[in-house]
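Q: here's my sequence, what's the structure:
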Amino acid sequence: MIEAGLRADAERNRQRILVAAEELFLERGAGVSLDEVAKRAKVGIGTLYRRFPTREALLAATSNERFLSVAETSRARDAHHDPGDALRQFLEDLAMNTSVYQSLAASLGTVIQHGTPGCYAISAEGQRLLRRAQEAGIIRGDASFDDIICVVSAIAIAVEKEGAPVSRIAHLVDLLLYGMRVR
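A: So this is what the prediction gives:
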């Protein structure tokens, strides 16, 4: 994603930072030092911080395309699922994509507040699906999107810590939704 208004050299630096961060996050997790990211990108730490003032901003930028994809996929399949199943599949996909980088789950709530198109898309789609399931009388009215993000983070952390198979995500999402069901 090209950031509007950047000079060509600034955009090249931004792209190098994103590539280096993606590589390092995949290799060693979201907790890798930002100094290491700057070194791998061959930019100064000040250049990195000018573009990405926090680790969470950098995580949001590197997760942008995955988040957009999760939201787009959810909207595309929504017509074919009842509200509960649509929400379940969205939560599984989000937990799976949160597990891409080790330790991303611990800061997911903060990451999705960083205003990238993917962050907006994830938030909007999750809120839409939750509201739809609540209006259908499937999910409790007191459940919020923030609650969902908190529990999706916990699911992703549990799977990461256990070294469990990804299929465990579906089981844990089912437990989450069971607890959120209207009784």
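
Q: from here on, contacts and neighbour counts on C-alpha atoms
A: Noted.

Q: so which residue is dead centre in the chain?
A: With the centre of the chain defined as its mean C-alpha position, the nearest residue by CA atoms, centre = their mean is Thr98, 5.1 Å away.

Q: quick check: chain neighbours aside, which residue is closest to that residue?
A: Closest residue to Thr98 apart from its sequence neighbours, by CA to CA, 6 or more residues apart in numbering: Ala105 at 5.7 Å.

Q: then Arg77?
A: Nearest non-adjacent residue to Arg77 (CA to CA, 6+ apart): Ala86, at 7.7 Å.

Q: that neighbour against Leu130, yeah?
A: No - in this structure, Ala86 is not within contact of Leu130 by CA atoms under 8 Å, at 9.4 Å.

Q: can you list contacts of the strand or helix carrying Ile157?
A: Secondary structure assignment for Ile157, by DSSP states H and E: helix 145-162. Residues from elsewhere that reach helix 145-162 (CA atoms under 8 Å, 6 or more residues apart in numbering): 91, 94-96, 98-99, 102-103, 105-109, 123, 126-127, 130, 165-166, 168-169, 172-173, 176.

Q: alongside the first, I'd like the structure of this one:
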Amino acid sequence: MKSKHSTADEAPLRADAALNRQRILEAAEALFLERGAEVSLDDIAKRANVGIGTLYRRFPTRDALLAATSDERLLSLVAASRARDGKMEPVASIRAFVKELVNHATHCRGLAAMLGTVLQEGTAGCRAGREEGHRLLQRAQVAGAVRSDVSIDDLICVVTAIALAVEQGGATKSRVTHLVDLFLDGIGTTR
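A: Below you'll find the model as predicted:
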């Protein structure tokens, strides 16, 4: 799904615009880690030493900015998942990917609650993350290990729920494996 906020197909940026974009991303990443995903966009613009209008021209919504700061991490998760192909059974592959998505969603406070929306953004990492989740899900379904009525949106809901439990202190990161296992065992075809 292509987002209206996608920058993938835009013309290359002028050098000054590219520098501003990079400064915004660096400031956003730092402030998201320090204060969480709800940090003021004005504070991000100030930290990046750009005007708020410059920030909004590049990233018209908070979700677009969160997606852009997540791109590299999501692309790395997808690359790691692809590298496991042939080395893991379908359910083990999807289990590993779901755990990694939960860990990504908890890397900064507040991202878990916005994960589903952020993954709808048209950035390369967001598209790749959704596509990889869908691919792994279909692979597990073809193998007969996961029910056919489970969708990628179901997986994202579960990732969000587990990440929120971790973020809000209801579960420790060490319980992520247990919670992911409970879900995947619950959607299995042999119950």
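
Q: which one of Ala86 and Leu130 of structure 1 has more residues nearby?
A: Leu130 (25 against 20; other CA atoms under 10 Å).

Q: in structure 2, what residue corresponds to that one?
A: When structure 2 is aligned by TM-score structural alignment, the residue opposite Leu130 of structure 1 is Leu137.

Q: the equivalent of Val146 of structure 2 over in structure 1 and Ala156 of structure 1, how far apart?
A: Counting by TM-score structural alignment, Val146 of structure 2 corresponds to Ile139 in structure 1. To Ala156 of structure 1, Ile139 of structure 1 is 21 Å away according to CA to CA, to the nearest Å.

Q: which one's more surrounded, those two?
A: Taking neighbours as other CA under 10 Å, Ile139 of structure 1 and Ala156 compare with Ala156 leading, 29 against 23.

Q: what lines up with the more buried one in structure 2?
A: Match for Ala156 of structure 1 (TM-score structural alignment): Ala163.

Q: now do its match against Asp154 of structure 2, distance only.
A: Taken as CA to CA, the span from Ala163 of structure 2 to Asp154 of structure 2 is 14 Å.

Q: got it, and Leu101 of structure 2?
A: Leu101 of structure 2 is 13 Å from Asp154 of structure 2, by CA to CA.

Q: which ones among the contacts of helix 145-162 of structure 1 map onto helices?
A: If you go by DSSP state H, these have 91, 94-96, 98, 108-109, 123, 126-127, 130, 168-169, 172-173, 176 in helices.

Q: matching residues in structure 1 for stretch 175-182 of structure 2?
A: Going by TM-score structural alignment: stretch 175-182 of structure 2 matches residues 168-175.

Q: mean shift of the matching stretch relative to structure 2?
A: Compared with structure 2 after fitting, stretch 168-175 of structure 1 deviates on average by 0.7 Å (mean CA distance after the TM-score superposition for structure 1).

Q: now that stretch, how far from the centre of its chain.
A: Its chain's C-alpha centre and that of stretch 168-175 of structure 1 lie 17 Å apart, by CA atoms, centre = their mean, to the nearest Å.

Q: repeat that for stretch 153-173 of structure 1.
A: 15 Å.

Q: try stretch 22-35 of structure 2
A: 16 Å.

Q: that one corresponds to what range in structure 1?
A: Using TM-score structural alignment, stretch 22-35 of structure 2 lines up with residues 15-28 of structure 1.

Q: pull out the buried residues from that stretch.
A: Buried residues in stretch 15-28 of structure 1, defined by neighbour count with 16 or more other CA atoms under 10 Å: 15-22, 24-25.

Q: that stretch against structure 2, how far on average?
A: Mean for stretch 15-28 of structure 1 is 0.4 Å (mean CA distance after the TM-score superposition for structure 1).

Q: what does that stretch rub up against?
A: 31-32, 37-38, 40-43, 48, 58, 61-62, 100-102.

Q: show only the entries of these found in helices.
A: 37-38, 40-41, 48, 58, 61-62.

Q: farthest pair in those residues?
A: Between any two of those, the greatest separation by CA to CA is 17.0 Å, found for Arg40 and Ala61.

Q: hmm, back to that, and the match of Val146 of structure 2, how close does it get to Tyr178 of structure 1?
A: Taking CA to CA, one finds Ile139 of structure 1 at 9 Å from Tyr178 of structure 1.

Q: perfect, that will be all.
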